[in-house]
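1. Next comes the sequence, and after it the predicted model I'd like to discuss.
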Amino acid sequence: MNIKKYNEIAEKNKPQKQVLKHTFNAFIVGGIIGMIGEFFLNFYQKIFSFSEKEATPIMLITLILIAAILTGLGIYDRLGDFAGAGSFIPITGFSNAMTSSALEARSEGLVTGIGANIFKLGGAVITFGIVASFIVGGLRYVITYFW
């Protein structure tokens, strides 16, 4: 069989992309995660009389905890399969990635397994965040004061 005929058969039998379905799923799940965050923000403001500034970090910690628990139970991975990028809203996606790293390395022990592997991902993300913040802050400074 020649290459041209093979490519024709492969192209004809290739599964169709479901862009609209995946986009819709990501939008809905991401929106639901955002709504849950807003619920906890309002909950902490109303129940504990916190200001928005005080309630925001507590809401973020709550979302991190929920994502870590759901990852440990195997639910967040199934959610990620369904929602794709919609489940990777920065704070919950980062919590999922960190918890997954820890769970994969738990058989190696607390320090050399969980402790070492959890920071492999975290170190890269934190380093990227710091470098990106430095660059953006420098650009903002230059734009603000020299233009």
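-> Thanks, I have it.
2. going forward, measure contacts and count neighbours with C-alpha atoms only.
-> Fine.
3. All the helices of this structure, in order from the start?
-> 3-13, 19-48, 52-72, 75-83, 90-104, 116-146 (DSSP state H).
4. Now those in TSV, please, with extra columns for distance to L110.
-> Shown next, in TSV, are those (distance: least, Cα to Cα, whole Å):
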stretch	distance to L110
helix 3-13	48
helix 19-48	31
helix 52-72	16
helix 75-83	23
helix 90-104	9
helix 116-146	9
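5. try it against this one:
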Amino acid sequence: MDGKSYCEYVSKTAPRTSELKTLLAAFAIGGLICMIGEGFSDLYAFLLPEAEESVRGSLTSATMIFFGALFTGFGIYDKIGGVAGAGSIVPITGFANSIASPAMEFRREGIIFGLMAKMFVIAGPVIVTGIVSSVIVGVIYRIIAIV
């Protein structure tokens, strides 16, 4: 089967999805995840009124990452992702899912060559891109500040 006939086959047999329905589901569920994060932030502001905002933000991020990894472990996050699509990937819980999922998949290959080597297969390029981008922007900012 050549490439053209394969594309025709896929277009005929692939299930049709409503783009509007998918878009609305991603928006609603992604927004709901963010609202839950805001709820944790408000909870920490109530429980820790003396804490700085950066501390409350760190606690909120850690809580959302914990629940993202926990839901991935129980198989719940995959079901959420099946409905929400990108709405479940964009929040920080999606980052936790992208680390926990490969770790679970490759754990049977051992701690070093399975878990540790494969854990950042998906998230690693995102981390590297973020670090490189921040260094470039920092250098540009510093050059502009000097001039």
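-> The structure has been received and is ready for your questions. Because the structure is predicted, anything quoted here is derived from the model rather than measured.
6. With respect to burial, which of the helices of the first structure scores highest?
-> Of all these, helix 90-104 has the most neighbours on average by mean count of other Cα atoms under 10 Å, namely a mean of 19.
7. residues in contact with that one?
-> With contacts defined as Cα atoms under 8 Å, 6 or more residues apart in numbering, helix 90-104 of the first structure is touched by 60, 63-65, 67-68, 71-72, 76, 87-88, 113-115, 117-119, 121-122.
8. try it again with 6 Å
-> I64, A67, A68, T71, I114, I118 (Cα atoms under 6 Å, 6 or more residues apart in numbering).
9. now it against helix 52-72, angle please.
-> 40 degrees (axes from the mean of the first three to the mean of the last three Cα atoms, to 10 degrees).
10. could you give the angle of helix 90-104 of the first structure to helix 75-83?
-> Using the same axes, to 10 degrees: helix 90-104 of the first structure against helix 75-83 is 130 degrees.
11. what's the average distance of helix 90-104 of the first structure to the second structure?
-> Superposing on the second structure and averaging over aligned pairs (mean Cα distance after the TM-score superposition for the first structure), helix 90-104 of the first structure comes out at 0.8 Å.
12. quick one: that helix to chain centroid distance?
-> 8 Å (Cα atoms, centre = their mean, to the nearest Å).
13. Give the equivalent position in the first structure for A100 of the second structure.
-> Mapped onto the first structure by TM-score structural alignment, A100 of the second structure lines up with T99.
14. For its match, give its distance to A68 of the first structure.
-> Using Cα to Cα, to the nearest Å, one obtains 6 Å as the distance from T99 of the first structure to A68 of the first structure.
15. just L20 of the first structure next, same as before
-> With Cα to Cα as the criterion, L20 of the first structure and A68 of the first structure are 29 Å apart.
16. middle-most residue in the first structure, spatially?
-> Taking Cα atoms, centre = their mean, the centroid of the first structure lies closest to G93, which sits 1.9 Å from it.
17. any idea how far that residue is from D77 of the first structure?
-> 10 Å.
18. Over to A132 of the first structure?
-> Applying Cα to Cα to A132 of the first structure and D77 of the first structure gives a distance of 28 Å.
19. repeat for I47 of the first structure
-> 32 Å.
20. just A85 of the first structure next, same as before
-> The value you get for A85 of the first structure to D77 of the first structure, if Cα to Cα is used, is 12 Å.
21. swap in L110 of the first structure?
-> As judged by Cα to Cα, L110 of the first structure and D77 of the first structure stand 23 Å apart.
22. Thanks again, I'm all set now.
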